[in-house]
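>>> got a sequence here, can you build the structure:
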Amino acid sequence: MRILVTGGAGFIGSEYVRMLLGVPGGDASGVPVEDPAALTVLDKLTYSGNLANLAPVRDDPRLRFVRGDICDTALVDEVVPGHDVIVHFAAESHVDRSITGAAPFVTTNVLGTQTLLDAALRHGISRFVHVSTDEVYGSIDSGSWTEDWPLAPNSPYSASKAGSDLLALSYHRTHGLDVVVTRCSNNYGPYQFPEKVVPLFVTNLLDGGTVPLYGDGGNVRDWLHVHDHCRGVAMVQEKGRAGEVYHIGGGTELTNRQLTERLLAACGAGWDRVVPVTDRKGHDRRYSLDIGKISSELGYAPSIDLDRGLAETVRWYRDNRAWWEPLKTAGPE
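You can find the predicted model right below:
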């Protein structure tokens, strides 16, 4: 099996690469996909892509790294041939930045996905795994979304991901390309760029700083350890049905206030370190994925409970200042 991983130097993509090459990020449970004979990472190395994320596997002879943009048709045409599977993580993903400037999100998430899909068709790729997000559904007051729920994105980021999902599925229906789509809940874990809420809060607290809490703190998210997410993606890569969508969730819903309480406790800090801030525009109130389909069809279940996962994540950031301090100093481009 020869696998191309787009965005493989980012937070989730690099976990997938480390997992497939034998360096699990959070759990030693078996990887539900055969060992790759070769694995190529294609990554533009924007601010959230980092070669240091691949350091644990950089000497693996199966690994090849290519720096480049998924929107670059000529480059993609050079890289794609010779692979059996494309696992597509590459995306612009920060909601706040999409609100202040949507163009990069549409370009990368929609046009970049289309460029990859066209190359997959031209070069006979046997499976295309498109990794997406629960944010494409908008917000849900009660219950949980199933995979056939109508898409109703509320931010430019989630709208661009919804567009890429529909494009990917259309290539299956129109061209017969073997496409599967995954949609995940909020990820956390090691190597996550410190603009996201968990590493932002942890690194600020470790430095003695404050943390921002949007609005009333009542927004609800389901939390998924990145290793469990990647296990789910591997299951879908291996045995998912072509043309189908699969949800991957963590099974623990918390309000932002409850998450903040847990992170404060884990870092030995009090509520005096929390600064209320004006709520985000169009802030979705609650996300919740039904994971019955992937559980019943493929045997998925989250293996890392939130208490353990958050404790290990805080410990990782405490022990790896050399990784995150330069990123916080530089910030986004």
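>>> can we go C-alpha only for contacts and neighbour counts from here?
Fine.
>>> how close does the residue of the chain most remote from its centre sit to residue 200?
Relative to the centre of the chain, the most outlying C-alpha is that of residue 272, 31.4 Å out, by Cα atoms, centre = their mean. To residue 200, residue 272 is 17 Å away according to Cα to Cα, to the nearest Å.
>>> please provide the structure for the following sequence as well, for comparison with the first:
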Amino acid sequence: MTHVLVTGGAGFIGCNFVRHLVRETDVRVTVLDKLTYASSEASLADLPADRVRLVVGDIVDEGLVDGLVATADVVVHFAAESHNDNSLTGPRIFVQTNIVGTFTLLEAVRRHDVRFHHVSTDEVYGDLELDDPDRFTEHTAYNPSSPYSASKAASDHLVRAWVRSFKVRATISNCSNNYGPWQHVEKFIPRQITELIEGRAPRVYGAGANVRDWIHADDHSSAVWRIITAGRIGETYLIGADGEQSNLEVVRHLNVLFDRDPDDFVQVADRAGHDLRYAINSTRLRSELGWRPRHENFHDGLARTVTWYREHEDWWRPVKAATEATYAQKGH
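So this is what the prediction gives:
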């Protein structure tokens, strides 16, 4: 593989993956990104122009997608509408991007016989009880609970159908919650970090009991590339770093990093349909492909993320006020 097409490569997880490719491989990268509010040219601006090219466009644009796929050795599909709160107030764009967009890409890779990797989420499985000893596996039944997770579940099913019906050379990964640099301030961890930088207490939905299985975006990137280079066609791999933390624990970690009382936070109204717990069993990825996360200490990874947001205020400050205004309208 010498040329990789990355959809959504100017967004949070996508740009971290592009950076991983630049650091760890010799491939050329074309990024196809719509440059919605959650992505930015700045996330790629410092990368070498002879290695990374940005094409601004929509994954539902059949002509544009077809031309780009025809020149690629592999398509890595990160592009998605992904914010649960937004899917509750405006679900249509989630159907259009996550389902129709994935269909458009699948048809293009089918025409040109190009390797395809589909990046999905653990949210397609619904949630687990706090005391459930089990974790999600590749065989867990789908049970999405929001328009976002339902649209991602639908896109997963499309990929599997195209593998079986049309012999498309594809793999799927379902990953747990990511954290790290370049994440939009509407998301949980960067929202709390930027609130603390501005001198305000962090916010917690409800009692803060909801548990997420956190993984650093760098580890997600290395896992995706490992699946692309060594995974078995038609298989699904779950990506996780054994990083279960409740929202309350995350906020307490952050308060400590800012030398504040761990319990100095504001409780806000809970989100509708808020999943209780996600937990990933990544045994297949680790045993079959030999992958392991580098950022296994969540507190250390969180500290590095705080440092990044302190050093990149010019990147997030222009959108912070508007983000908080939107949350205020929702009572959050």
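>>> three-state assignment of the residue farthest from the centre of the first structure?
helix (DSSP: H, G, I helix; E, B strand; the rest coil).
>>> what's near enough to touch it?
Contact analysis of residue 272 of the first structure by Cα atoms under 8 Å, 6 or more residues apart in numbering lists nothing.
>>> same check on the one 5 residues further on?
The neighbourhood of residue 277 of the first structure, defined by Cα under 8 Å, 6+ apart, consists of 212, 213, 214, 215.
>>> just tell me what the first one corresponds to in the second structure.
In the second structure, the position corresponding to residue 212 of the first structure is occupied by residue 203, as judged by TM-score structural alignment.
>>> give me the neighbour count for that match.
Per other Cα atoms under 10 Å, the neighbour tally for residue 203 of the second structure reads 22.
>>> that one reaches residue 264, doesn't it?
No - checked against Cα atoms under 8 Å, the pair residue 203 of the second structure and residue 264 is beyond contact range at 9.5 Å.
>>> what's the match for residue 170 of the second structure in the first structure?
So, by TM-score structural alignment, residue 170 of the second structure is matched to residue 179.
>>> err, residue 186 of the second structure, not the other one
Using TM-score structural alignment, the partner of residue 186 of the second structure in the first structure is residue 195.
>>> also residue 219 of the second structure?
Checking TM-score structural alignment: residue 219 of the second structure goes with residue 228.
>>> nearest residue to the match of residue 212 of the first structure in space, ignoring adjacent ones along the chain?
Closest residue in space to residue 203 of the second structure, ignoring its immediate chain neighbours: residue 266 at 4.8 Å, by Cα to Cα, 6 or more residues apart in numbering.
>>> measure the one you found to residue 190 of the second structure for me?
16 Å.
>>> what's the answer for residue 244 of the second structure, then?
Residue 244 of the second structure is 18 Å from residue 190 of the second structure, by Cα to Cα.
>>> repeat for residue 165 of the second structure
41 Å.
>>> do the same with residue 8 of the second structure
Distance from residue 8 of the second structure to residue 190 of the second structure, by Cα to Cα: 19 Å.
>>> more neighbours: which of those two?
residue 8 (28 against 21).
>>> can you tell me how far that one is from residue 36 of the second structure?
Counting by Cα to Cα - residue 8 of the second structure and residue 36 of the second structure are separated by 10 Å.
>>> now do residue 140 of the second structure
According to Cα to Cα, residue 140 of the second structure and residue 36 of the second structure sit 32 Å apart.
>>> ok, now residue 262 of the second structure?
For residue 262 of the second structure, the distance to residue 36 of the second structure - Cα to Cα - is 35 Å.
>>> sorry, back to before: show me what contacts the match of residue 170 of the second structure?
So residue 179 of the first structure contacts 127, 128, 129, 130, 168, 169, 171, 172, 242, 243, 244 (Cα under 8 Å, 6+ apart).
>>> where does residue 158 of the second structure fall, secondary structure wise?
helix 147-166 (DSSP states H and E).
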